[in-house]
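1. no FASTA, just this:
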């Protein structure tokens, strides 16, 4: 029995969040109210990070509707098909400006109310068929329900998880002692490395490069391979992890030990560090960068970049070169450099020397598109405010011999269009969790100070 065709009415924020969202409703009808087009038009010329998304959405709608007559646009134009799915739904534009404001329960002086009135009108027209308003605006969802709209939904096709507590942490902590849970084990030693082959039953849900620790703080390992029956666990040694060192920095807890192991491993091209403010994400990444560029000569330079919602319009008026303009936003990096060199006799001279020696370059995310970065250690800080497509733009810049460290705190999202579930950081953690060339670590625990720790837990 064929599924009943549903009519979806899209709010503006859906097309800003994902410009091609209307193509996701393959077998259902999609309606875009005229008010949404008006809002996209007003946003496309603003100097905001969403203006590009507005322009992309407008072009995508135009591509779909360009050959249609006005009558067909109102009635519905067949959605384009791709190779994997057959589209049976239609896309139409609804002129909500023709609705009689006196017949509506809502005032028409707000765009949100016009879109809700449009949805109510279509719901009345299409009875008993299902009509759904799709919006990411929580308040608009409440208003729509209050106005009598039967079905209101969030747009969730980009969400890989339903609850942020299920986000991959990058490690698994066993209750009690690890070896007490292992019934059968074969070990293989090659040089300094010992790999244990244990039954998959002890950890049915696992992925490549997941770290394994236990409550006794005696075992630490990493999943390097698996099949339906066996796990291949590289024995890292708890003490060896805690003894890791990068540019004079030693881990203060096992999570930092795991992070340093991933950061210093040349076979891992992408390290994703998540966790609360003060857990050491930036300091560990910078120390590892200096260690591998200056001491080991594995990379030629360090490129530091970060996203702030205001960079697009605010960077221009600041004096100086691109690097000098970026300095206020990259204070976290210079703060970390000060920590690494505070014992030096002349700290400012040491910092200047190291910045030159390690060839540390500060770059704006806006200028990363189109580049190809070779043999560099790239630090992308504060990336919780980036969308999945923005992160893809940066990750695909990384050429041969480049290591990318992505860090962010999902509790500090500043963007109006993102939540912890839809952030690009959450997206890449889930997408890359089983990729052999990447490692994710959730740095669980604030090490900044007792004050910072108390604030993180209680405010």
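-> That came through, no problem. The model shown is predicted, which means the values in this text are computed figures rather than measured ones. Numbering: from 1, shown residues only.

2. going forward, measure contacts between C-alpha atoms and count neighbours the same way
-> OK.

3. now do the helices in the stretch 51-200 of the chain.
-> Using DSSP state H, counting those that start in this stretch, the helices found in the stretch 51-200 of the chain span residues 51-65, 70-75, 111-126, 138-146.

4. who are the packing partners of the longest one?
-> Under the contact definition 3 or more CA pairs under 8 Å, 6 or more residues apart in numbering; DSSP states H and E, helix 111-126 sits against helix 34-43, strand 131-134.

5. check these for me and report the most buried one.
-> The highest mean neighbour count among those, using mean count of other CA atoms under 10 Å, belongs to strand 131-134: a mean of 24.

6. and the contacts of it?
-> The contact list for strand 131-134 (CA atoms under 8 Å, 6 or more residues apart in numbering) reads 6-11, 14, 116, 119, 122-123, 150-155.

7. just the buried residues of those residues.
-> By neighbour count, with 16 or more other CA atoms under 10 Å, the contacts of strand 131-134 hold 6-11, 14, 116, 119, 122-123, 151-152, 155 as buried.

8. okay, one more to line up with it:
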């Protein structure tokens, strides 16, 4: 490696790991936005080639490769592919291991190019990689990629306020509301929920949940239902206010994007599927997808037998269970679901297919969304055509890609943080498990 020409002032030299580029293909630009020089180890190119056919992330690998090729074609000096590395003094590293080759590349950049930079930084989303690199590298800083991390580790629970019965009003259609007063009620986002203590039924207690629309907070009817299900109480512990709010957001035609975030057994997926079926006359089809990520992020997809549909089957089982539960409610439900599946009005798709298609008048459900990156969220949401509603469900406490995603950097947290409060967006955070006493115990204490 050699540096040609003069340089007025030193800049940063950044060596990037593969997982950063897969996490955010635009990192190619973000890591150079302040004049930095980006060094891409040759093994990163090799890894991108190996990932290009992988479900869920193959789309990102191909996108990164295209960006790198375009930049290299114009001979942009701020992006350098490093193909020659040395392992002298790095005996701890195994030249056969891609991570070790990336670490070695960072040291070589420091040794050969350090005089041109005020510091050399290795950027990786992999905690183990960062740990190894800090123990081995000399005069090279090691950092996580945080260009798209949220400040908060997930959205907050539904706000609780007091509303006396004298403050309630009724419109001509029999809907109840009260006026939103920011100084009194505090900060409540658009389409946000408010659990209300009130004396409307006599003594003061939790009486209803409302949704904010502009300067009005509308009381959500306690009998809200969708496709035969209603908010589920368990053990007589009172109404499930979170499910009331979520179901209302899912049925609200003015809300085009819904985020449902909460622990296992809170009813997120079932509510989303039921709401889609309830509104099928308003949409051409229901499309359901979830990331094909194994527990602990083990990549076994290629070892599963069959075509892509067969490979997807294990991930789709919870969604089929939701449809099965709804089918058992009534014979009418069962016939509707069977007919819609046979006529492909309910379909299951891979995320790569979704990210390459425009959806019009579609009710689109993305389950287990905590395993998506912010970039993947963007590429999915931007596929929404006219008349489409999107629903993302997930639990930031059950991230399977834990070496690369955290409660702050996953796409669900990031997207909620960026989009909440818009008139098109509704967010519900669940705090009550309804699956069973055992599931509730595990969710609270483990």
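-> All right, it came through fine. Keep in mind it's a predicted model, so treat the numbers as computed, not measured.

9. report the TM-score for the pair.
-> TM-score for the superposed chains, counting by TM-score structural alignment, normalised by the length of the second structure: 0.79, backed by 415 aligned residues with a CA RMSD of 3.6 Å.

10. quick one on the thing from earlier: among the contacts of strand 131-134 of the first structure, name the ones in strands.
-> 7-10, 151-153 (DSSP state E).

11. residue contacts, the counterpart of residue 399 of the second structure in the first structure?
-> Residue pairing (TM-score structural alignment): residue 399 of the second structure is matched to residue 413 of the first structure. Going by CA under 8 Å, 6+ apart, residue 413 of the first structure touches 384-385, 419-420.

12. could you pull out the buried residues of stretch 449-459 of the first structure?
-> Within stretch 449-459 of the first structure, the residues that count as buried by 16+ other CA under 10 Å are 452-453.

13. sorry, slip of the keys, the one I care about is stretch 133-141 of the first structure.
-> For stretch 133-141 of the first structure, burial by neighbour count (16+ other CA under 10 Å) applies to 133-137, 140-141.

14. just stretch 180-198 of the first structure next, same as before
-> Buried, per 16+ other CA under 10 Å, within stretch 180-198 of the first structure: 195-198.

15. got it, and stretch 312-330 of the first structure?
-> Using 16+ other CA under 10 Å as the test for burial, stretch 312-330 of the first structure gives 315, 322, 325-327, 329-330.

16. which one of those is nearest to residue 232 of the first structure?
-> Residue 232 of the first structure lies nearest to residue 330 out of these, by CA to CA, at 40.3 Å.

17. tell me if that closest one really is in a helix.
-> Yes. Judged by DSSP: H, G, I helix; E, B strand; the rest coil, residue 330 of the first structure forms part of a helix.

18. ok, and what's touching stretch 403-412 of the first structure?
-> Counting by CA under 8 Å, 6+ apart, 263, 268-277, 281-282, 285, 375-384, 395, 398, 420, 423, 425 sit against stretch 403-412 of the first structure.

19. and with 6 Å instead?
-> 269-276, 377-384, 420 (CA atoms under 6 Å, 6 or more residues apart in numbering).

20. and if you look at stretch 56-68 of the second structure?
-> With CA under 6 Å, 6+ apart as the test, stretch 56-68 of the second structure has contacts from 22, 25, 48, 51-52, 351-352.

21. by neighbour count, which of those wins?
-> With neighbours defined as other CA atoms under 10 Å, the most crowded of these is residue 22; it has 25 neighbours.

22. what sits against that residue?
-> Contacts of residue 22 of the second structure (CA under 6 Å, 6+ apart): 60-61.

23. which one in the first structure is aligned with it?
-> Match for residue 22 of the second structure (TM-score structural alignment): residue 16.

24. likewise for residue 363 of the second structure?
-> Superposed on the first structure with TM-score structural alignment, residue 363 of the second structure falls opposite residue 377.

25. now swap in residue 256 of the second structure and tell me
-> Matched by TM-score structural alignment, residue 256 of the second structure corresponds to residue 269 in the first structure.

26. distance check, that match against residue 208 of the first structure.
-> 14 Å (CA to CA, to the nearest Å).

27. you'd agree residue 318 of the first structure is up against residue 325?
-> Yes. Residue 318 of the first structure is in contact with residue 325 according to CA atoms under 6 Å; the separation is 5.5 Å.
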